[in-house]
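Colleague: Here's a sequence, model it:
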Amino acid sequence: MRKYRTHQLMRIILGSLFAGTIISINNLEASADLQIVNGVDTYAKSSQEKDFQSVDAENKKDIAVQVLAINDLHGGLDTTGDVKIGDKNYSKAGTVSRLATYLNQSQSQFKSVTKSNNTFRIEAGDAVGAAPANSTLLAHESTMHALKAMKFKIGTLGNHEFDHGLPEFNRILTGQKPDKIADKLIKNYPHRNSGIEMIVANVVNKKDKAIPYGYQPYTIKTVKQNNQVAKVGIIGIETSTLPSLTLYQNYKDYDVLDEAETIAKYDKILRDKGVNAVIVVAHTGVETKDNQTKGPSVDILNKLNQLDPDNSVGLYVAAHSHQYANAKVGNTHVVQAVYTGKAYDNSWCYINPSTGRFTNIFSHVYPVLSAKDDPNTKPDKDVSAIVKDADKRVNKKVNHVIGYANTNKTITGRLHNSSTMENESGELVADSQLSAAKSADLKPDFAMTNTGGVRADLVVNDKKAITWGAATAVQPFGNILQVVSMSGAQIRQVLNQQYDEDQHYYLQISGLKYTYQKSDNPNQPYEVKDITDSNGHLVDDNKNYRVVINDFLYGGGDNFTAFKDAKLVGAAGTDTDALVKYIQDMTRTAKKVTPPKLDRKVLE
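Modeller: The predicted structure is shown next:
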């Protein structure tokens, strides 16, 4: 990351001086948007980073502080996948056992170069939820064990911490025993306090306005070096969009306050306490892509600057959008390390012991390289043992039969698309989501799901049985199903967006069919024509319909931006639960689970 003095107020006055800059001609008014300078991440390992080879002369007398952070782990104990950091792609990145080793290496390097012991390991929410079986079936306590073994000491709440209610998350956080009605797997798993200090400033009880469970809005850490002392304040922030991301019963007792207003409030409190170096760990999204950085985190920092141009926030650890980000927004460095343990961010911060302020911050994001890409880095043995033990414990449940198909033929997925980009397991998933919303009495008309979220074929064994593990392999994320209101014109727009990137992103649909034709537009080679509902009636561009989508699509995921303008009606549980229940329900019928006929998209 390029280096800039953090005490300088950076704004744009006359033009775009750097790529990714937000233009403003409001002179130095407080309402001007902050200048954005994108970071540069070209190295695969922090040991290769030029910024981390030595301490600049101007920082020799400063106190060095390291922040190692992850976000959106989602119980990905052994999850791997492709990840893009900056302009580079890395394949099969991830697993917590390899992540642990890279964190240890990065901390060791920091200590060796700076001679400082001031390292904080922070997780930015959604550590649990939307997880594979070796976390989900153990109530995510295996993930909490892994976080403890990786020495994470500070965290904040994400939306998935509310998946089963905040009381249940607090139980696994603090290592309390489960309810008597809990599954035997959960009861038999060791219950240990994670040791994570949960900070969240903007979630309060509706009744008394207190932060629940004794969580604190911030923590103050004393750092020492060279016989000098300073203080660092760390503020925790939940996304204010929480009500649209979880079920009503899970958030109904809480208010989620405005992020920027909350940061401004506690930043001032910290300064009044003599704390002039502030870090925000926030479950709010951001993305650096195509030489631009944008998202809610940028909007929050712009508003924060309007409320308090003299704020002391030097580092903002972001989350939630599952994207890569590295930029400097005004005086604040912003980072996000993708998701599911495929990456981590590493920030070296220098504090002037006289003023207590940050002088320089260097922030970078790195992949968790696969054994193939980095065979010399070995998995951490302690963390590996936690994962191996979890796998052993859940094996029986993973193989539990939840239903039966009408044949013993595997119901194929996206590797077996039809010419119209439909697949059996994808449309079965869409059917299950439409059914779930109907059961929730949300009166849906259609359902659409991104094929990227349908992760596998639905395996059917020789006895026509479908196991819990097979179903959750197809839908592993536990995304929240949102029912939204969309006009027919918006539905047409989102269907057309399948064809503007050479069908790189496409949808599986339920409850509707449509025809499409070739067009003369090189940017969109196909155009949607007639759209009909399940009764064969044409969808009216001027009429509103209810559509079931997951929370990823609702945020404009896979570039389906038309979903972002939809009006939220309600939530219908998770996509994983919807598929499991649908398989169980279909098994009770005469035809059992049957692959859908791939005729919902017709090329004329």
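Colleague: For the rest of this, base every contact and every neighbour count on C-alpha atoms.
Modeller: OK.
Colleague: Do I have it right that residue 205 meets residue 254?
Modeller: Yes: using C-alpha atoms under 8 Å, residue 205 is in contact with residue 254, at 4.6 Å.
Colleague: Please say which of the two ends up with more neighbours.
Modeller: Neighbour count, other C-alpha atoms under 10 Å: between residue 205 and residue 254, residue 254 has more, with 19 against 16.
Colleague: any chance you could map the helices in the stretch 401-550 of the chain?
Modeller: Taking DSSP state H, counting those that start in this stretch to define them, one finds helices in the stretch 401-550 of the chain at 424-439, 468-474, 488-496.
Colleague: contacting residues around the second one?
Modeller: With C-alpha atoms under 8 Å, 6 or more residues apart in numbering as the contact definition, helix 468-474 has outside contacts at 132-133, 397-402, 425, 454-460, 576, 579-580.
Colleague: Tell me the buried residues within those.
Modeller: Among these, the ones that count as buried by 16 or more other C-alpha atoms under 10 Å are 132-133, 398, 402, 425, 454-460, 576, 579-580.
Colleague: sorry, back to before: out of the helices of the stretch 401-550 of the chain, which gets nearest to residue 392?
Modeller: Among the helices of the stretch 401-550 of the chain, the nearest to residue 392 by C-alpha to C-alpha is helix 468-474 (13.7 Å).
Colleague: re earlier: which among the helices of the stretch 401-550 of the chain is found nearest to residue 604?
Modeller: Smallest distance to residue 604 across the helices of the stretch 401-550 of the chain (C-alpha to C-alpha): 15.1 Å, for helix 488-496.
Colleague: What helices and strands are in contact with that closest one?
Modeller: Contacts defined by 3 or more C-alpha pairs under 8 Å, 6 or more residues apart in numbering; DSSP states H and E place helix 488-496 against strand 526-533.
Colleague: helices and strands around the strand it packs on, which ones?
Modeller: Contacts defined by 3+ C-alpha pairs under 8 Å, 6+ apart place strand 526-533 against helix 488-496, strand 512-518.
Colleague: Determine which of those approaches residue 595 most closely.
Modeller: For residue 595, the closest of the helices and strands packed on strand 526-533 is strand 512-518, at 16.7 Å, according to C-alpha to C-alpha.
Colleague: name the element residue 376 belongs to?
Modeller: Taking DSSP states H and E as the definition, one finds residue 376 inside no helix or strand.
Colleague: before we go on, could you also do this sequence so I can check it against the first one:
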Amino acid sequence: MTIKQTLKLCFLLLIFSCASSKISKIEGERLTIDENINPKTEIENFIKPYREHVNKDMDNVISYAPETYTKSDGELNTAIGNLMADAVYDEGNPVFYKKTGKYIDFVLLNHGGIRSIISKGNVTTRTAYEVMPFENSVVVAAIKGDKVNEMMTYLANAKRAHPVSRQLQLTITADNEVKSATVHKEPIDVTKTYYVATNDYLYNGGDGMTFFKPNDGLTVLDYKIRNVLIDNFKKTDTLHPVRDNRFIKLNF
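Modeller: Model (predicted):
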């Protein structure tokens, strides 16, 4: 018998074997998971001390908010957005300097990344988790001034309160054109390299922010935005975020 004939015979035997095999019938049942499910007592008792420990840490008071702050309290800059961007600058700058010997020029975050309000009253660790539940971390991109100008055009066209830190000042016209843009009160220099802190989601093109690439380098701070907020909140008894003129629109 040739190899070809042998292969044909094996193929036929396989077909007949499959045809004669019994196919098992698989049945399933859909289980609804809701508040009506009673927890297992032994599992609940095992988890209880861990849950209580976590809740104690999460509800630890680390600051106080005299007002309620939301991401809808301003057209192009909000108190909560300004707070977040400034916190990334203040907490991230020493880390960046230690890694590179350089300073962050300014910070850009995204409006959609603010996931909760800061309610009037005690500010806790849980507050930071609610405002920033994602695992986004701080990165610093080294980009030329022409890319910074692209960023300004993006912000003008986006017409959203994307948080920027106080080192940047952007004014746009009623027609959403860039009227003026400065970093550290100086006009943007297209030949200069600027060190812009953001989060890893935006650096990779999130929200259509493609101006971070190409660049002259990237520094990963290994510092989550959420941890930035926690560290920043702990430094003051009372939060005092405000709206200001860092990103404004003219009415004429």
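Colleague: Any idea what the TM-score comes out to?
Modeller: Laid over one another, the chains give 0.73 as their TM-score (TM-score structural alignment, normalised by the length of the second structure), with 216 aligned residues with a C-alpha RMSD of 3.2 Å.
Colleague: ok so, going back, comparing the helices of the stretch 401-550 of the first structure, which comes out most buried?
Modeller: helix 424-439 (a mean of 26; mean count of other C-alpha atoms under 10 Å).
Colleague: Which other helices and strands does it contact?
Modeller: Counting contacts by 3+ C-alpha pairs under 8 Å, 6+ apart, helix 424-439 of the first structure packs against strand 446-450, strand 507-510, strand 544-550, strand 567-574, helix 575-587.
Colleague: That helix maps to which residues in the second structure?
Modeller: Taken onto the second structure by TM-score structural alignment, helix 424-439 of the first structure occupies residues 79-94 there.
Colleague: Other residues contacting that stretch?
Modeller: The contact list for stretch 79-94 of the second structure (C-alpha under 8 Å, 6+ apart) reads 69-71, 73, 103-104, 106-109, 111, 114, 117-118, 138, 161-166, 197, 221, 223, 225, 228-229, 231-232, 241-243.
Colleague: repeat that for 7 Å
Modeller: Residues from elsewhere that reach stretch 79-94 of the second structure, judged by C-alpha atoms under 7 Å, 6 or more residues apart in numbering: 69-71, 103-104, 106-109, 163-166, 228-229, 232, 241-243.
Colleague: How far away from the center of its chain is stretch 69-80 of the second structure?
Modeller: Centroid displacement of stretch 69-80 of the second structure relative to its chain, using C-alpha atoms, centre = their mean, to the nearest Å, is 17 Å.
Colleague: Now the terminal residues of it, how far apart.
Modeller: With C-alpha to C-alpha, to the nearest Å applied, stretch 69-80 of the second structure spans 6 Å between its terminal residues.
Colleague: again with stretch 362-381 of the first structure
Modeller: 30 Å.
Colleague: same thing with stretch 489-507 of the first structure?
Modeller: Across stretch 489-507 of the first structure, first to last residue, C-alpha to C-alpha, it's 17 Å.
Colleague: Spell out, range by range, the strands that occur in the stretch 351-500 of the first structure.
Modeller: Using DSSP state E, counting those that start in this stretch, the strands found in the stretch 351-500 of the first structure span residues 358-367, 401-404, 446-450, 465-467, 480-487.
Colleague: Columns distance to residue 376 of the first structure on top of those strands, output as TSV?
Modeller: Listed next are those as TSV, based on distance: least, C-alpha to C-alpha, whole Å:
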stretch	distance to residue 376 of the first structure
strand 358-367	15
strand 401-404	41
strand 446-450	37
strand 465-467	37
strand 480-487	39
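Colleague: Go through those strands and name the closest to residue 106 of the first structure.
Modeller: Smallest distance to residue 106 of the first structure across those (C-alpha to C-alpha): 10.4 Å, for strand 358-367.
Colleague: so where is that closest one in the second structure?
Modeller: Under TM-score structural alignment, there's no match for strand 358-367 of the first structure.
Colleague: ok, now which ones touch residue 69 of the first structure?
Modeller: 121-123, 344-346.
Colleague: quick one, what contacts the closest residue to residue 237 of the second structure other than its chain neighbours?
Modeller: Spatial nearest neighbour of residue 237 of the second structure, excluding adjacent residues (C-alpha to C-alpha, 6 or more residues apart in numbering): residue 63 at 5.0 Å. When contacts are counted by C-alpha under 7 Å, 6+ apart, residue 63 of the second structure touches 122-124, 233-234, 236-239.
Colleague: Just the closest of the residues you listed to residue 14 of the second structure, please.
Modeller: Relative to residue 14 of the second structure, the closest of those is residue 124; by C-alpha to C-alpha it sits at 66.1 Å.
Colleague: I'd like to know how many residues surround the closest one.
Modeller: When neighbours are defined as other C-alpha under 10 Å, residue 124 of the second structure has 21 of them.
Colleague: Contacts only, for it.
Modeller: The contact partners of residue 124 of the second structure, taken as C-alpha under 7 Å, 6+ apart, are 58-63.
Colleague: One more pass at 10 Å, please.
Modeller: By C-alpha atoms under 10 Å, 6 or more residues apart in numbering, the contact set of residue 124 of the second structure is 57-64, 118, 130, 230, 233-234.
Colleague: Would you format the helices and strands packed on helix 424-439 of the first structure as TSV with distance to residue 100 of the first structure included?
Modeller: Putting those into TSV (distance: least, C-alpha to C-alpha, whole Å) gives the following:
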stretch	distance to residue 100 of the first structure
strand 446-450	32
strand 507-510	36
strand 544-550	31
strand 567-574	30
helix 575-587	28
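Colleague: Quick one, which of these gets closest to residue 528 of the first structure.
Modeller: strand 507-510 (13.3 Å).
Colleague: Contacts made by that closest one with the rest, please.
Modeller: By C-alpha under 10 Å, 6+ apart, strand 507-510 of the first structure touches 414, 421-435, 445-454, 494-495, 497-498, 533-534, 547-549, 558, 560, 596, 600-601.
Colleague: Does residue 240 of the second structure lie in a helix or a strand, and which?
Modeller: Under DSSP H and E, no helix or strand contains residue 240 of the second structure.
Colleague: So which of the helices of the stretch 401-550 of the first structure is nearest residue 514 of the first structure?
Modeller: Closest to residue 514 of the first structure of the helices of the stretch 401-550 of the first structure, according to C-alpha to C-alpha: helix 488-496, at 9.1 Å.
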